[in-house]
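K.L.:
build me a model from this:
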Amino acid sequence: MHAMQYELTLPADYDMGIIRGRVARVGHLLDDWAGLGIKAYLLRQRGVDGSPVNQYAPFYLWNTVEGMNSFLWGGAFQGLSDDFGRPSVRQWTGVAYEEGGAVGSPARVAVRRRQRVPDGVRLGEMVEDAVRETGRLAGEDGAVLAAVAVDTSRWELVHFSLWDHDTPKADGDVFRVLHLSAPGREGLPRGRQW
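P.N.:
All right, here's what the predicted structure looks like:
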């Protein structure tokens, strides 16, 4: 499993209806994308759910590198780059994935938390803690799914979860889910990824 996200931070007075309209028009295009586990079309609006910014920030869990590369180099990503400029694309290697009791329910909210891996910690212990946290999140009421992945170039974990209600039991940046493409969700490997 591979995680990926890019963020488009928009002006404070930006009409976020433009992003909602864009997702309504094109969101379905990844509903059957080969190699994609899930794509959550995410939006943060300044002043809502504690967000200091307006931001469009899709989050992906990929089953295959080929699917991810096809998206990035095959033209789909080019449309976004043409319209908004080419954003930096963050990538993380999958550590754990779990489905929650609300899997299959419409996801309303996503929570993303980045966590630095401090110098001097035992890497295996830190990652095992992250795996346990993923299982705990997935076990909470209303959890659709939970995942954790690591960027070893920055030594950073990213915790990601989807919820079927507006009061998630997770800490981090809260996003509204505008659309969820999940063609390969069932193929995402469950549990620890090693």
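
K.L.:
for the rest of this, base every contact and every neighbour count on C-alpha atoms.
P.N.:
OK.

K.L.:
burial of Asn69, as a residue count?
P.N.:
12 (other CA atoms under 10 Å).

K.L.:
now the helix or strand hosting it: buried residues?
P.N.:
Using DSSP states H and E, Asn69 sits within helix 65-73. By neighbour count with 16 or more other CA atoms under 10 Å, helix 65-73 contains the buried residues 67-68, 70-71.

K.L.:
now for these: which two are most distant?
P.N.:
Greatest spatial distance in the buried residues of helix 65-73: Gly67 and Phe71, 6.3 Å, computed using CA to CA.

K.L.:
can you show me the helices along the chain?
P.N.:
Secondary structure of the chain (DSSP state H): helices at 17-26, 65-73, 76-84, 123-138.

K.L.:
now those in CSV, with distance to Ala107?
P.N.:
Below are the helices of the chain laid out as CSV (distance: least, CA to CA, whole Å):
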stretch, distance to Ala107
helix 17-26, 15
helix 65-73, 22
helix 76-84, 23
helix 123-138, 13
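
K.L.:
the structure of the following sequence is requested for comparison with the preceding one:
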Amino acid sequence: MHAMQYEITLPADYDMDVIRRRVATKGHLLDDFPGLGLKAYLIRERADGSPVNQYAPFYLWTAPEGMNAFLWGPGFQGIVQDFGRPDVQHWTGLSYEEGPAAAAAPRTMTRRRVRTDGSEKPADAVGRALEEHRSQAGAEGVVAAALAVDPRHWELLHVTFWAGDAPRPAGGEVYRVLHLSAPERHRLPRGRQW
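P.N.:
Model (predicted):
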């Protein structure tokens, strides 16, 4: 599993209905994309208390071939044409779990990025993160949760999809889910991925 996200920060007075219309008309185009576990079309808005207006799609890929086909194909080129080329963040998957509300459509997603302590063994940091991840995935209202790592920066990524309004994570962000494409969600490996 590979996690991927790019963030397009928009002007403070940007009409976010432009993004809503874009997702309403184009979101379905990835509903059957090979190799895509899920794509959440996400926004944050100043009107909701976010410090920025942002369009920030998040992806879980079942294999790198799907991610590569998207990045080098027409899907991502549409983003580049309309908004310029954003930095694409990516993480190696550590764990994925379905939550108690797995059958529901997610309304919100929380994201928390944590740099590991340089003096700690990487396996210890990942072990603690896995325990936290399993606990979070079992919380009421959770649709699904993923844990991933960027070993270049030793950054852990905690992502949780919620059926309703998400609790604000300490040191994290809350996004609205406008649409979820999940053609191969059933193929995302469950649990620890090594």
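
K.L.:
now the TM-score, please.
P.N.:
TM-score of the superposed chains, computed with TM-score structural alignment, normalised by the length of structure 1, equals 0.97; 193 aligned residues with a CA RMSD of 1.0 Å.

K.L.:
centre of structure 1 to the edge, which residue is at the far end?
P.N.:
Gly120 (28.2 Å; CA atoms, centre = their mean).

K.L.:
so what's it up against?
P.N.:
Shown in contact with Gly120 of structure 1 (CA atoms under 8 Å, 6 or more residues apart in numbering): no residues.

K.L.:
distance check, it against Ser153 of structure 1.
P.N.:
16 Å (CA to CA, to the nearest Å).

K.L.:
also Gly184 of structure 1?
P.N.:
27 Å.

K.L.:
which one of the two has more residues nearby?
P.N.:
Higher neighbour count among Gly184 of structure 1 and Ser153: Gly184, with 20 against 7, using other CA under 10 Å.

K.L.:
what residue of structure 2 takes the place of the more buried one?
P.N.:
In structure 2, the residue paired with Gly184 of structure 1 is Glu184, using TM-score structural alignment.

K.L.:
quick one: residues contacting the nearest residue to its match once chain neighbours are set aside.
P.N.:
In this structure, Glu184 of structure 2 finds its nearest non-sequential neighbour in Gly37, 4.2 Å apart by CA to CA, 6 or more residues apart in numbering. The neighbours of Gly37 of structure 2, taking CA under 8 Å, 6+ apart as the test, are 59-62, 182-188.

K.L.:
show the contacting residues for the spatially most central residue of structure 2.
P.N.:
Residue closest to the average C-alpha location in structure 2 (CA atoms, centre = their mean): Phe58, at 3.4 Å. With contacts defined as CA under 8 Å, 6+ apart, Phe58 of structure 2 is in contact with 3-6, 39-42.

K.L.:
apply 7 Å and report the result again.
P.N.:
Counting by CA atoms under 7 Å, 6 or more residues apart in numbering, Phe58 of structure 2 makes contact with 4-5, 39-41.
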